[in-house]
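> From the sequence below, what's the structure:
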Amino acid sequence: MIRSALKPALQATTLLVASSLALAACSKKAPAELPPPPAPTTTTEAPPPATPQGPAPGSQADFAQQMMGKDTIYFDTDKFNVDADDQAALAQQAQWLAKYPAKKATIEGHADERGTREYNLALGERRANAAKNYLVSLGVDAGRLTTVSYGKERPVALGSDEASWAKNRRAVTVTID
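Sure thing, here's the model as predicted:
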């Protein structure tokens, strides 16, 4: 009886030893000699393309950056004439627009808070048209320019004093994408 109880245990042990030996026989052996290391490669990879710094050329941000504040011209009280300072700013705008002939622009006319809404809308329109006409005289195609008057509706300075009013009497050129 002891013999029959030992027989399955002996068979299991024998099977385990045989399996271990079989697996050990299948293991890889280290080669006698290692292969040579790979030869260094000399590829002439192009450096990654440089990421542009600053605004995209021809964009409104580029226009504003290039103008350095000269995208806006200022007027005296109740006036819409283009003076010497305004002419220099508009000349710089015309040069930029000549560089990007497919670009269109809107000239926004503004007025200070004094006067009626109707009066200031008309004054803003005259200011925008004066800036447009000067740009056209410098060679900018009139078809590329539109005007809009905001009158006193979009002030940049909210004070009720001469300094604030002077900042609000303006024409601003904005490029259209």
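> CA atoms for contacts and neighbours, from now on please.
Fine.
> chain center to the helix or strand where Lys132 lies: distance?
Per DSSP states H and E, Lys132 falls inside helix 117-137. Relative to its chain's centre, helix 117-137 lies at 31 Å (Cα atoms, centre = their mean, to the nearest Å).
> Count the residues that sit near the residue lying closest to Leu145 once chain neighbours are set aside.
The shortest distance from Leu145 to any non-neighbouring residue, by Cα to Cα, 6 or more residues apart in numbering, is to Ala105 (5.1 Å). Neighbouring residues of Ala105 were enumerated by other Cα atoms under 10 Å; the total is 19.
> how about this one, so we can line them up?
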Amino acid sequence: MKQLPVASKALSIIFALVWMVGCASTDTSEADAAAAAAAEQAAAEAAAEQAEAEAANKASMMQQAIEDAASAAGNVLYFEFDSATLRPAAQDILDAHIALAKTNGDSIRLEGHTDERGTREYNMALGERRAKAVASYMAASGVAGYRIESVSYGEERPASSGSSEGSWSQNRRVEIK
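Below you'll find the predicted structure:
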């Protein structure tokens, strides 16, 4: 069913009320008063519907802007060698994702990764420390802890293969999912 614009609905209601009042009554002063009251009520309802639609549109636009900012910031946080300390650039990325998380109820998965240096057990623990550092920052910024899941893949899922500092630096990361 096609919906009429708010103004068309209001005019239809006014016209119908005026017609019914005109047909049912011979006293024009009562009919005029009833028509004026109906018109006033219809106009008030139309204004309220329009204000509600504008508020919903504004909220939708704000939500989209927050989602765009989080997307533009990226979802990968990089770390120094053998470190689980957040860099300032990582905090900026996280702030964009935290703003988004505060507007929805989505769960967040943090995947910790390391480069190939070190033992498998050490790298699994380091990946976990990195993911937990991100989770702690998010929780301290107001994201509920039950919404955050931390997982470590250690060196098992490299973003870049190779045995150079360039490759290793791309593998020392936490990905926000």
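> Could I get the TM-score for this pair?
After superposition, the two chains reach a TM-score (TM-score structural alignment, normalised by the length of the first structure) of 0.60; 116 aligned residues with a Cα RMSD of 2.3 Å.
> what's the counterpart of the residue nearest to Leu145 of the first structure in the second structure?
In the second structure, the residue paired with Ala105 of the first structure is Ile108, using TM-score structural alignment.
> returning to that earlier point: give me the mean distance between the helix or strand that the helix holding Lys132 of the first structure is followed by and the second structure.
Next along the chain after helix 117-137 of the first structure, taking DSSP H and E as the criterion, comes strand 145-151. Once fitted to the second structure, strand 145-151 of the first structure is off its aligned match by 0.3 Å on average (mean Cα distance after the TM-score superposition for the first structure).
> Over in the second structure, find the residue span the next helix or strand after strand 145-151 of the first structure aligns onto.
Remark: after strand 145-151 of the first structure, the chain's next helix or strand is helix 162-168, criterion DSSP H and E. Using TM-score structural alignment, helix 162-168 of the first structure lines up with residues 165-171 of the second structure.
> average offset between the matching stretch and the first structure?
Compared with the first structure after fitting, stretch 165-171 of the second structure has a mean deviation of 0.4 Å; criterion: mean Cα distance after the TM-score superposition for the first structure.
> measure Ala34 of the second structure to Ala46 of the second structure for me?
Here Ala34 of the second structure is placed at a distance of 18 Å from Ala46 of the second structure (Cα to Cα, to the nearest Å).
> higher neighbour count, the two?
Neighbour comparison, Ala34 of the second structure and Ala46: the larger count goes to Ala46, with 19 against 16 (by other Cα under 10 Å).
> can I assume the more buried one sits in a helix?
Yes: Ala46 of the second structure: assigned to a helix according to DSSP: H, G, I helix; E, B strand; the rest coil.
> how about the nearest residue to it, chain neighbours excluded?
Spatial nearest neighbour of Ala46 of the second structure, chain neighbours left out: Val6 (5.7 Å); criterion: Cα to Cα, 6+ apart.
> quick one on the thing from earlier: in contact with the residue nearest to Leu145 of the first structure: list those residues for me.
Listed by Cα atoms under 8 Å, 6 or more residues apart in numbering, the contact set of Ala105 of the first structure reads Arg144, Leu145, Thr146, Thr173, Val174, Thr175, Ile176.
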